[in-house]
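Chemist: After the sequence you'll find the predicted model.
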Amino acid sequence: MAKFDTHLPGTFCWPELSTTNWQQGKAFYTQLFNWGFDDQPIGEGVFYTMLQQDGLDIGAMYQMEAAQQESGMPSHWLNYIAVDDVDLMTEKAKKLNAEIICGPMNVGDAGKMSLMVEPGGAMFALWQGAEHPGARKLKEPGTMVWNELATRNANKSKAFYCDLFDWQVKDQDMQGMAYSLFFIRDQEEPVAGMMTMTDEWPEDIPAHWMIYFAVTDCDAYIEKAKNLGANICVEATDVPGVGRFSVITDPQGAVFSIIQSETP
């Protein structure tokens, strides 16, 4: 499969887990997906763990700071989007009413990033790769394959991302539910999806970007996740023309999805 040495601006390039229990979280994901890992020291007894497949970085995880845990922040996956110029794009996002949490900031010689919350309430990050482009493998079993925005204000979120990244939108009906696909201009393959959070969603769930990992057998991975202590939020569900997916909460509380695609 393809090895990524760079990522097209406006595409999702890196998943990162902030967890309340680094050791247990690492054990869960490496057993579930058969990932390798490389613990890189970033402080006394603190590591930034590169998650790997076939020796290539496909994501990362780290121990959440105590102050963040005390504030009530749950374990969570963060989605990074590739850009050519993080300074320029951060300023553009700010003018589009995004709240900049931190950055732009250099991450050693790996690259430069900024973290923000968009007007609809979802958090995401920008990444300008240097020595580290982001995930070296995507869209194959055990790696990030899809990113989906859940928002309570679809119009506000749609306008923000289209203005920031020059994404184009295609709205469609998916089993009676309004669903939007985002495209980079002149590209045929969508880069992300968006769904509206209805009144059926619990009020305490904020807008968020959901990460999907590709699997070859959705049902088998659900059973494996259960045996490793995960909770299943959405049982295996078929989406005609797309595949079979499930939403899972890991033992530390971070939510992610798996999907068995109908087509490669």
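Modeler: All right, it came through fine.
Chemist: alpha carbons only for contacts and neighbour counts from here, please
Modeler: Noted.
Chemist: give me every residue that touches the closest residue in space to residue 97 that isn't next to it in sequence.
Modeler: What sits nearest to residue 97 in space, not counting adjacent residues and going by CA to CA, 6 or more residues apart in numbering, is residue 119, at 6.0 Å. Counting by CA atoms under 8 Å, 6 or more residues apart in numbering, residue 119 makes contact with 96, 97, 98, 99, 156, 157, 160.
Chemist: of these, closest to residue 23?
Modeler: Using CA to CA, residue 99 comes nearest to residue 23 of the contacts of residue 119, at 31.5 Å.
Chemist: ok, now which ones touch that closest one?
Modeler: 116, 117, 118, 119.
Chemist: can you give me the helices for the chain?
Modeler: Remark: helices assigned in the chain by DSSP state H are 22-33, 66-70, 86-95, 154-165, 218-227.
Chemist: Which elements pack onto the first one?
Modeler: Using 3 or more CA pairs under 8 Å, 6 or more residues apart in numbering; DSSP states H and E as the contact criterion, the neighbours of helix 22-33 among helices and strands are strand 56-63, helix 218-227.
Chemist: which residues touch residue 15?
Modeler: Residue 15 touches 58, 59, 60, 77, 78, 79, 80, 135, 144, 211, counting by CA under 8 Å, 6+ apart.
Chemist: another one to put next to it:
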Amino acid sequence: MSVKHGDFVWYELMSPDVAGAAAFYTAVLGWDAADSGMPGLTYTLFSQKGVHVAGLMDIPPDAAARKVPPNWTGYVAVDDVDVSAAEVTRLGGQVHRAPDDIPGVGRFAIVADPDGAVIGLLKGQGDPPELPGLGTPGHIAWRELHADNGAKALDFYGQLFGWEKRDGLDMGPMGIYQLYGKNGADYGGITPRQPDMGSPMWVYYIQVENIDETAKRVVANGGKIELEPMEVPGEMWVIQCRDPQGALTAMVGPRV
């Protein structure tokens, strides 16, 4: 299935300690980590059974100057990065990194929605690899936006990427967990930001085979559990955690 405008296509970790981050994720998730070989750029590629999963890089100087903390960023495919970046501004968002080219890879930009949650735009060169289906161990399975105004956020992303409102789950005092997606598929959820979350942000859930064993490996390798295993629909459990460098990440999987 070819990648279309509005599809998530890549994930990237910015960290102040690339070697330490690589050691953590390879130990916890079984990923392989190898240098990309791109001239003039130190960029690590994480892979699962030979399939690229995500990238890892130092926090760039301009981001460090803005005191951007270690973080994961998701990239969404767009037909034209420059047009979409301009649309972000028109819709009340902000462009943090103006459209630029990565030789041999494509054109990208880093933007933020009106709440301030950061996301990437990407127009790749050539035919991208087919993405693994949801539920494939070692790959991103869910994309969750913690927003100050969920309805406003969904309208923004709907105009920008063509995402559609899907089912909503009533979480009681925590508000409505609004699913979003495209072409009949769920991509993730939009949830009201809780006070302990800090600023509005995206959280990406990595599929694992055993949530309890994964949680143990997180702690054993210097990470910190922020959300203990919690059951979600589909007989799955989730955890949220911080890697040793402080980046927030999450895992989803069954209890075996």
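Modeler: Ah, there it is. Quick caveat: nothing in here was measured; it's all calculated off a predicted structure.
Chemist: Need the TM-score between these chains.
Modeler: Once superposed, chain against chain, the TM-score is 0.90 (TM-score structural alignment, normalised by the length of the second structure); 252 aligned residues with a CA RMSD of 2.2 Å.
Chemist: Let's see which of the contacts of residue 99 of the first structure end up in strands.
Modeler: Of the contacts of residue 99 of the first structure, the ones assigned to strands by DSSP state E are 116, 117.
Chemist: how about the strands in the stretch 101-250 of the second structure?
Modeler: Remark: strands assigned in the stretch 101-250 of the second structure by DSSP state E, counting those that start in this stretch are 106-112, 118-124, 140-147, 164-170, 176-182, 185-192, 201-207, 224-232, 236-242, 248-253.
Chemist: Columns mean neighbour count on top of these, output as JSON lines?
Modeler: JSON lines is the format used below for those (neighbours: other CA atoms under 10 Å):
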{"stretch": "strand 106-112", "mean neighbour count": "20"}
{"stretch": "strand 118-124", "mean neighbour count": "24"}
{"stretch": "strand 140-147", "mean neighbour count": "22"}
{"stretch": "strand 164-170", "mean neighbour count": "15"}
{"stretch": "strand 176-182", "mean neighbour count": "20"}
{"stretch": "strand 185-192", "mean neighbour count": "20"}
{"stretch": "strand 201-207", "mean neighbour count": "22"}
{"stretch": "strand 224-232", "mean neighbour count": "15"}
{"stretch": "strand 236-242", "mean neighbour count": "20"}
{"stretch": "strand 248-253", "mean neighbour count": "24"}
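Chemist: export these to CSV and tack on distance to residue 12 of the second structure?
Modeler: As requested, those are arranged in CSV below (distance: least, CA to CA, whole Å):
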stretch, distance to residue 12 of the second structure
strand 106-112, 12
strand 118-124, 9
strand 140-147, 11
strand 164-170, 25
strand 176-182, 21
strand 185-192, 18
strand 201-207, 10
strand 224-232, 20
strand 236-242, 15
strand 248-253, 11
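Chemist: hang on, the earlier thing: shared with the second structure, which of the contacts of residue 15 of the first structure?
Modeler: Retained in the second structure (both residues aligned by TM-score structural alignment, their matches' CA atoms under 8 Å) from the contacts of residue 15 of the first structure: 58, 59, 60, 77, 78, 79, 80.
Chemist: wait, what's in contact with the first one?
Modeler: Translated: residue 58 of the first structure. By CA under 8 Å, 6+ apart, the contact list for residue 58 of the first structure reads 14, 15, 50, 51, 52, 134, 135, 136, 137, 138, 143, 144.
Chemist: Against residue 89 of the second structure, how distant is the equivalent of residue 100 of the first structure over in the second structure?
Modeler: For residue 100 of the first structure, the aligned residue in the second structure is residue 95 (criterion: TM-score structural alignment). As judged by CA to CA, to the nearest Å, residue 95 of the second structure and residue 89 of the second structure stand 7 Å apart.
Chemist: what does residue 115 of the second structure give?
Modeler: Plainly put, residue 115 of the second structure is 13 Å away from residue 89 of the second structure if you go by CA to CA.
Chemist: now do residue 166 of the second structure
Modeler: Distance from residue 166 of the second structure to residue 89 of the second structure, by CA to CA: 26 Å.
Chemist: returning to that earlier point: give me the more crowded residue out of residue 95 and residue 89 of the second structure.
Modeler: The residue with more neighbours, out of residue 95 of the second structure and residue 89, is residue 95; 19 against 15, by other CA atoms under 10 Å.
Chemist: My read is that that one contacts residue 108, right?
Modeler: No - contact criterion CA atoms under 8 Å: residue 95 of the second structure and residue 108 do not qualify, at 11.3 Å.
Chemist: roughly how far apart are whichever residue in the second structure pairs up with the residue nearest to residue 97 of the first structure and residue 148 of the second structure?
Modeler: Alignment note (TM-score structural alignment): residue 119 of the first structure maps to residue 114 of the second structure. Residue 114 of the second structure is 10 Å from residue 148 of the second structure, where distance means CA to CA.
Chemist: residues near the alignment partner in the second structure of residue 167 of the first structure, how many?
Modeler: Aligning on TM-score structural alignment places residue 167 of the first structure opposite residue 163 in the second structure. A count of nearby residues for residue 163 of the second structure, using other CA under 10 Å, gives 21.
Chemist: quick one: contacts for residue 163 of the second structure?
Modeler: Contacts for residue 163 of the second structure were tallied using CA under 8 Å, 6+ apart; they are 6, 154, 157, 180, 181, 182.
Chemist: Out of those, which comes closest to residue 250 of the second structure?
Modeler: Nearest member of the contacts of residue 163 of the second structure to residue 250 of the second structure, counting by CA to CA, is residue 180, at 18.8 Å.
Chemist: how about that closest one, what's its match in the first structure?
Modeler: Per TM-score structural alignment, the equivalent position to residue 180 of the second structure in the first structure is residue 182.
Chemist: So that match is in contact with residue 170, correct?
Modeler: Yes - using CA under 8 Å, residue 182 of the first structure makes contact with residue 170 at a distance of 6.6 Å.
Chemist: Would you confirm that residue 77 of the first structure contacts residue 211?
Modeler: Yes - the criterion here is CA under 8 Å, and residue 77 of the first structure meets it with residue 211 at 7.3 Å.
Chemist: Which neighbours do the two have in common?
Modeler: Applying CA under 8 Å, 6+ apart, one finds that residue 77 of the first structure and residue 211 are jointly contacted by 15, 256.
Chemist: Help me confirm that residue 191 of the second structure comes into contact with residue 144.
Modeler: Yes - Residue 191 of the second structure is within contact range of residue 144, at 7.3 Å (criterion: CA under 8 Å).
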